[in-house]
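>>> Sequence and predicted structure are below.
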Amino acid sequence: MDRPSPAPAPSAVPATAPASLLEDHSLEMTGKDVPGLEAAREHIPPGNRVNVTFLGNEEPGTRRAAARAVRAAGLVPVPHLSARRLRSRDELAGFLDGLRADGTVENVLVVGGDPATAHGPYDDALALIRSGLLQAHGVRHVGVAGYPEGHPAIATPELWAAVEAKNAALAREGLTGDVVTQFCFDAAPVLAWIEELRGRGVTAPVRVGVPGPAGVKRLMTYATRFGVSTSASIARKYGFSLTGLMGTAGPDRFVRALADGYEPARHGVVRLHFYTFGGIAATARWIAGFRAEEGHGRVGA
């Protein structure tokens, strides 16, 4: 008697539903986006992270107020620290003192910042990590930047050296961290970059930057600023036409492509980080709708 054929072995890495990448997603806002945050609150799961940018035209008090609003909403504030914008060690210490007084200091993101020349003693994010001031003021978790599609002013070998050095410094300082990437349009180079990051020994979670559903004109402006490709081919991959510049572009195609190629065994912990371009409420509504469509309709529950 013939024996029945054995059932096929289950895949070692199950297919990843696109919405699963949205678990514990994070968002970005400026100090002026507090009304938008309030409008978005019902769509953001409690405990999710909201980054507060460090813009040169916003005062420290504005950034602190935004971080307090994030905390009051039941979310985790992640204030940015822009190394080259800080004019002195005292300025950094003073800002961290304020965050500690507000109860918003445990999580920060450190970046080099836009100025080509440092305004003070900190040339880059690594200098902030090595300053000793972060943990002295109660910082416990530090995000650092990653650039899967490169940087317009920094060579690729330097970018790799920087992300490795920052993660090694965090470990030495007893701080946990994650890598938050520039926003991207094409999933393939992102996944390849994450795999190489793992091969270089960086095991920290990666938060892949995703453009929120901003108007295309604004999106293209930000893409140029962040050094992301704006070619017609990339636009097609993202799912919009350059002729429809007054429309909006949704990130669903990118999220689905990323989920299709994501393998936890190869890529480690990957989450999504949304750049909202001043539209945090619109982005939060889009995420809630996308998750509901994918069968995860518990956002805000």
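Cool, the structure landed.
>>> Every contact and neighbour count from this point should use C-alpha atoms.
Noted.
>>> What residues sit buried inside stretch 119-136?
122-129, 133-135 (16 or more other Cα atoms under 10 Å).
>>> between these, which is nearest residue 281?
Ranked by distance to residue 281 (Cα to Cα), the buried residues of stretch 119-136 are led by residue 125 at 29.6 Å.
>>> Max pairwise distance over the buried residues of stretch 119-136: which two?
Farthest pair in the buried residues of stretch 119-136, by Cα to Cα: 123 and 135, 19.3 Å.
>>> take a look at this one as well, against the first:
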Amino acid sequence: MALLNFKKREKPGATPVNGQVEALLKDYSIEVMPRTAEKVEDFRTLLPEGTRVYIAHIEGTPIDEMVATAKRIANEGYPVMPHFPARIIKDRATLADWIARYQGEAGVDQALVLAGGVVTPHGDYDSAIGLLESGEFDKAGFKRLHVAGHPEGNKDIDPDGSITNVSAALKWKQDFSERTDAKMAIATQFAFDAKPIIAWADSLKEAGIDLPIHIGIAGPAKLQTLIKFAIACGVGPSLKVLQKRAMDVSKLLLPYEPNDVIAELAAHKAANPDFNITNVHFFPLGGIKSNANWAIEHGGASTRPANPA
């Protein structure tokens, strides 16, 4: 059987793959939306076997489109993790219906449970805690539940810029993880500076929160695109990394790549094996293909059949 070799696809003349980066990129995940997934003819030409694919549920996206996207990606052989944004879920019956549809039509058994960025809740839920407390995921036998993390705070929850309420919510979720059979982890918002990420991760461990962290990283994109998304998503102090780059005329027109932040996190993890950041989660803001190719070139890859059964 012919093989597609995704292993260390380096550009001619490129610097050899950094082993520390390769180790950090192992088992990375990536996020898509129904409309962006439509642009990919076959994910098997881009993603290593076993790559977890999150499906972001934006307000206004019909559940039919979400389930169809999940089914299509699952049929191509990938574990799918759809978002369950609490503030757009009307009630418990709606939550149970979504879970049943994902499970029955696409074989989904994992979810990212989060509040969502909607200001006014559509119904009974305003936080991930409410969804988890419902017991519906446990009842359906979901094997993995991820929750949101915010290394630079979340102004929707802590308008004063602190991390008081965010930290309290994560402590509740840590306690919940000890009551559920599902594996849990924290998937974070993207940031651009490794130092505050490392400090935040260390602070969680000191607070007794030892859930694995899947750190959010923005994939390659035009600088203007990243700044727009960063402001819209409430990225904090690390936005200065992009602003500083925008002031450098020699870099202004070049696409941003996450080389520096990934390399620094990888070096820290190599020097601190018990570091609680275990995986990278990509936000492909400049396109799925460019993000997947960047990951392949930096060692985040494997060998898989060209036409898997």
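Cool, the structure landed. The structure presented is a predicted model; accordingly, all values stated were derived computationally and were not measured.
>>> on that earlier part again, mind putting the buried residues of stretch 119-136 of structure 1 in JSON lines, distance to residue 277 of structure 1 and secondary structure included?
Below are the buried residues of stretch 119-136 of structure 1 laid out as JSON lines (distance: Cα to Cα, whole Å; DSSP: H, G, I helix; E, B strand; the rest coil):
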{"residue": "122", "distance to residue 277 of structure 1": "27", "secondary structure": "coil"}
{"residue": "123", "distance to residue 277 of structure 1": "26", "secondary structure": "coil"}
{"residue": "124", "distance to residue 277 of structure 1": "24", "secondary structure": "coil"}
{"residue": "125", "distance to residue 277 of structure 1": "23", "secondary structure": "helix"}
{"residue": "126", "distance to residue 277 of structure 1": "26", "secondary structure": "helix"}
{"residue": "127", "distance to residue 277 of structure 1": "28", "secondary structure": "helix"}
{"residue": "128", "distance to residue 277 of structure 1": "26", "secondary structure": "helix"}
{"residue": "129", "distance to residue 277 of structure 1": "27", "secondary structure": "helix"}
{"residue": "133", "distance to residue 277 of structure 1": "30", "secondary structure": "helix"}
{"residue": "134", "distance to residue 277 of structure 1": "28", "secondary structure": "helix"}
{"residue": "135", "distance to residue 277 of structure 1": "30", "secondary structure": "helix"}
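>>> In a markdown table, list the residues you listed along with distance to residue 261 of structure 1.
Putting those into a markdown table (distance: Cα to Cα, whole Å) gives the following:
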| residue | distance to residue 261 of structure 1 |
| --- | --- |
| 122 | 38 |
| 123 | 36 |
| 124 | 33 |
| 125 | 31 |
| 126 | 31 |
| 127 | 35 |
| 128 | 35 |
| 129 | 33 |
| 133 | 39 |
| 134 | 36 |
| 135 | 37 |
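>>> Quick check: residue 53 of structure 2 vs residue 284 of structure 2, distance?
Residue 53 of structure 2 is 11 Å from residue 284 of structure 2, where distance means Cα to Cα, to the nearest Å.
>>> So which of the two has more stuff around it?
Using other Cα atoms under 10 Å as the criterion, residue 53 of structure 2 and residue 284 rank with residue 53 on top: 24 against 20.
>>> tally of neighbours for the equivalent of residue 279 of structure 1 over in structure 2?
Here residue 279 of structure 1 is matched to residue 287 in structure 2, going by TM-score structural alignment. Other residues lying near residue 287 of structure 2 total 17 when counted by other Cα under 10 Å.
>>> Could you find the closest non-adjacent residue to residue 287 of structure 2?
residue 221 (7.5 Å; Cα to Cα, 6 or more residues apart in numbering).
>>> circling back to that earlier point, pull up the gap between the match of residue 279 of structure 1 and residue 41 of structure 2, please.
13 Å.
>>> just residue 230 of structure 2 next, same as before
Counting by Cα to Cα - residue 230 of structure 2 and residue 41 of structure 2 are separated by 28 Å.
>>> The aligned residue in structure 2 for residue 288 of structure 1 is in what secondary structure piece?
Using TM-score structural alignment, the equivalent of residue 288 of structure 1 in structure 2 is residue 296. Using DSSP states H and E, residue 296 of structure 2 sits in helix 288-297.
>>> can you pull out the helices in the stretch 151-300 of structure 2?
Per DSSP state H, counting those that start in this stretch, the stretch 151-300 of structure 2 carries helices over the ranges 164-177, 194-206, 223-232, 239-246, 249-252, 259-271, 288-297.
>>> okay, the angle between the third one and helix 239-246?
Compare the direction of helix 223-232 of structure 2 with that of helix 239-246 by axes from the mean of the first three to the mean of the last three Cα atoms, to 10 degrees and you get 160 degrees.
>>> residues in structure 1 aligned with helix 223-232 of structure 2?
With TM-score structural alignment as the criterion, helix 223-232 of structure 2 aligns to 216-225.
>>> By how much does that stretch deviate from structure 2 on average?
For stretch 216-225 of structure 1, the mean deviation from structure 2 after alignment is 1.2 Å (mean Cα distance after the TM-score superposition for structure 1).
>>> mind listing what's buried in that stretch?
For stretch 216-225 of structure 1, a neighbour-count test (16+ other Cα under 10 Å) marks 216-217, 219-220, 222-223 as buried.
>>> One more: stretch 27-37 of structure 1?
For stretch 27-37 of structure 1, the neighbour count (16+ other Cα under 10 Å) marks 27-31, 33-34, 36-37 as buried.
>>> ok, now how distant is the residue mapped onto residue 35 of structure 1 from structure 2 from residue 279 of structure 2?
Residue pairing (TM-score structural alignment): residue 35 of structure 1 is matched to residue 38 of structure 2. Shown here: residue 38 of structure 2 relative to residue 279 of structure 2, a distance of 26 Å by Cα to Cα.
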